[in-house]
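Trainee: just to be clear, the model below is a prediction. Sequence and coordinates:
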Amino acid sequence: MQIAIFGGSFDPVHIAHETIVIEALNKLDLDLIILVPTFLNPQKITSHLSPNERLYLLSKNFKDHEKVIVSDYEINKNRPVYSIETIQYLKEHYKPDKTYFIIGADNYEKLNTWYKVDEILDEVELVVVTRNGFCNDIYDNILTLDVDIDISSTELRKNLDLSFVPDKIKDDVKKFWH
C-alpha cells in the first residue's frame, strides 16, 4: 500500500487544495491520500475558521473521492501537533509500504525550521507542490506536483473571494465566515 499525507490548516479549503489532491492521485501510484487538517499549525497563533469547521468543510468537499480520507487525528488532539507525530501515527495505523508527504513550496522553503525535520525525511518521501513566486528550480531529486495556482489561504482570508472556493462548500464557507 502506498499513501500520501497532505496536512495543513485548510483555512479555508480552496481550489488549489483540490488540484493538489487530483495531481497527487494522478502522478503518484497511491492507494490513499490522507488529508490532515491541523488543530493549530505549530508555527501559527490562530486560525480563522474553527478546527471543526475546517474538518467539516474538508470532509464535505472530498466525500465523493474514494481514495481520499480526511483524518481527524490532529483535531482530536486538541493541541498543535508536529508533523512527525502525525506521520508516525498514520504509518502505524495504515502500515504502508511507501509514504509520501506533500508540502507546498512555501513550507519547503522553511522546512529547516520544522520540529525533527531529519526524522520526517527519514520516514517519508517528500513531494513539493510548486507555486508561482517561490524558487521552483531548487527541487533536484525531489518529487514535485506542478500546480501553480495563484492562490493562498492567507490571501483568501484577507479578502474572501468565493471564486476560489469549491462549489460544493461555498454556502458553508459563507455561513462559517465571521
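Mentor: Here it is on my side, so go on. Numbering: from 1, shown residues only.

Trainee: going forward, measure contacts and count neighbours with C-alpha atoms only.
Mentor: OK.

Trainee: next, count neighbours for residue 65.
Mentor: By other Cα atoms under 10 Å, the residues close to residue 65 number 11.

Trainee: now do it against residue 33, distance only.
Mentor: From residue 65 over to residue 33 the distance is 10 Å, taken as Cα to Cα, to the nearest Å.

Trainee: ok, residue 39 next?
Mentor: 19 Å.

Trainee: for residue 127, same thing?
Mentor: In terms of Cα to Cα, residue 127 sits 13 Å off from residue 33.

Trainee: looking at the two, which is more packed in?
Mentor: Each of residue 127 and residue 33 has its neighbours counted (other Cα under 10 Å); residue 33 has more, 26 against 23.

Trainee: next one for the comparison:
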Amino acid sequence: MTQRRVAMLGGTFDPVHLGHLRSAVELRELLSLDRVHMVAAGVPPLRGEPRVTPEERLELLRLGIGDTPGLVADPRELRRDGPSFSADTLASLRQEYGAEARLVMALGHDAFLRLADWHSPSRLFELAHLVVIDRPDFKAPLPAALVELIRGREVDGVETLFEAPSGGLLRVALPTRMAISATDVRHRLASGATVRYLLPESVEERIYERKLYLVQ
C-alpha cells in the first residue's frame, strides 16, 4: 500500500506572492506530494511594518492558491490559542493523516540555520521529515548545535527519505528561484509602486479593493 505524502509549508504570507506559490508547486512536483498545506502563521514576527489581520492574510492566500491542484490554504494555526509552534501543527497533521503517512515540513535555508533554537526541535523529526530549500549562494558552515541536531538524519534522495514516515532530512534545490520578498512587496504597496507580476492578479486586485498595505 502506497502511503500518502503530505507537506506543511508555513509562513506569514504577508502577503502571499508568486515566489511562495511557485515554491509550493515545485515542492509538490519534486517530492510527488499528494498535498501541500500552506499554513498561515497566527502572529507575524515582523515589527514596525504595515500589517493586515490574520483573516485577511488567509483570504489572500486562498485567492492566490485558487484552484491549483494539491495546494491547501490551511487555517489551523489561526484557530489555535497561544503561540503557533511548528511541532504542534505537525502533530495536528500527523493525527489527521495517520502514523504511516509520509509527512514533511518544508522550510527555507535561513529558517533551517536557526532550527536548533526552535521550540522542541527534536520533536519535529519525531513527527515529520524536514526538507530544506537550499540557497546555492550559501557556503558558510552550519552552527554546531544544528550539526548535532541533524547528525545521521540526512539522506540523498526522495525515495530514500520516504522509506519511513518521519525522521529524515533532505536538502533540495528548486528549479525556479523567484527572488520576491514580502517585505519589498509591502514597501512597494505603501509607496505607490507597482506590484504587477509579483503577486497573483486575484491577490493584487483584492489588496487594492480593500486598501490593504497601502499606508506606511
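Mentor: It's in. Just so we're clear, the structure is a prediction, and the values are computed from it rather than from any experiment.

Trainee: quick one: map residue 62 of the second structure onto the first structure.
Mentor: Aligned against the first structure by TM-score structural alignment, residue 62 of the second structure finds its counterpart in residue 59.

Trainee: you'd agree its match is up against residue 68?
Mentor: No - contact between residue 59 of the first structure and residue 68 fails when scored by Cα atoms under 8 Å: they sit 9.4 Å apart.

Trainee: which part of the first structure matches stretch 83-91 of the second structure?
Mentor: With TM-score structural alignment as the criterion, stretch 83-91 of the second structure aligns to 80-88.

Trainee: what separates the matching stretch from the chain centre, distance-wise?
Mentor: 13 Å (Cα atoms, centre = their mean, to the nearest Å).

Trainee: stretch 50-58 of the first structure too?
Mentor: For stretch 50-58 of the first structure, the distance to the chain centre is 13 Å (Cα atoms, centre = their mean).

Trainee: flag every buried residue along the one helix or strand residue 208 of the second structure maps to.
Mentor: Using DSSP states H and E, residue 208 of the second structure maps to helix 201-210. Going by neighbour count (16 or more other Cα atoms under 10 Å), the buried part of helix 201-210 of the second structure is 203-204, 207.

Trainee: residue ranges of the helices in the second structure, please?
Mentor: 18-31, 54-65, 86-97, 109-113, 121-127, 144-150, 158-161, 182-191, 201-210 (DSSP state H).

Trainee: which other helices and strands contact the fourth one?
Mentor: Put plainly, it is helix 109-113 of the second structure. Helices and strands touching helix 109-113 of the second structure, by 3 or more Cα pairs under 8 Å, 6 or more residues apart in numbering; DSSP states H and E, are strand 129-133.

Trainee: equivalent range in the first structure for the strand it packs on?
Mentor: Per TM-score structural alignment, the counterpart of strand 129-133 of the second structure in the first structure is residues 125-129.

Trainee: show me what that stretch is in contact with.
Mentor: Applying Cα atoms under 8 Å, 6 or more residues apart in numbering, the external contacts of stretch 125-129 of the first structure come out as 20, 98-105, 108, 139, 142-148.

Trainee: buried ones in stretch 17-26 of the second structure?
Mentor: Residues 17-25 are the ones in stretch 17-26 of the second structure that count as buried (16+ other Cα under 10 Å).

Trainee: that stretch corresponds to what range in the first structure?
Mentor: With TM-score structural alignment as the criterion, stretch 17-26 of the second structure aligns to 14-23.

Trainee: who touches that stretch?
Mentor: Taking Cα under 8 Å, 6+ apart as the rule, stretch 14-23 of the first structure contacts 10, 33, 129, 145, 147, 149, 151, 153, 164-166.

Trainee: the same query, at a cut-off of 7 Å, please.
Mentor: Stretch 14-23 of the first structure has contacts (Cα atoms under 7 Å, 6 or more residues apart in numbering) with 145, 147, 149, 164-166.

Trainee: which among those count as buried?
Mentor: 145, 147, 164-166.

Trainee: let me have the residues you listed in TSV, extended by distance to residue 45 of the first structure.
Mentor: As requested, those are exported to TSV (distance: Cα to Cα, whole Å):
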residue	distance to residue 45 of the first structure
145	29
147	28
164	24
165	24
166	26
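
Trainee: next, count neighbours for residue 155 of the first structure.
Mentor: Residue 155 of the first structure has 11 neighbours, counted by other Cα under 10 Å.

Trainee: swap in residue 55 of the first structure?
Mentor: Using other Cα under 10 Å: residue 55 of the first structure sits among 26 other residues.

Trainee: neighbours of the closest residue to it other than its chain neighbours, how many?
Mentor: Distances taken as Cα to Cα, 6 or more residues apart in numbering place residue 37 nearest to residue 55 of the first structure, at 6.4 Å, with adjacent residues excluded. Look at residue 37 of the first structure: counted by other Cα under 10 Å, it has 26 neighbours.

Trainee: alright, calling it a day.
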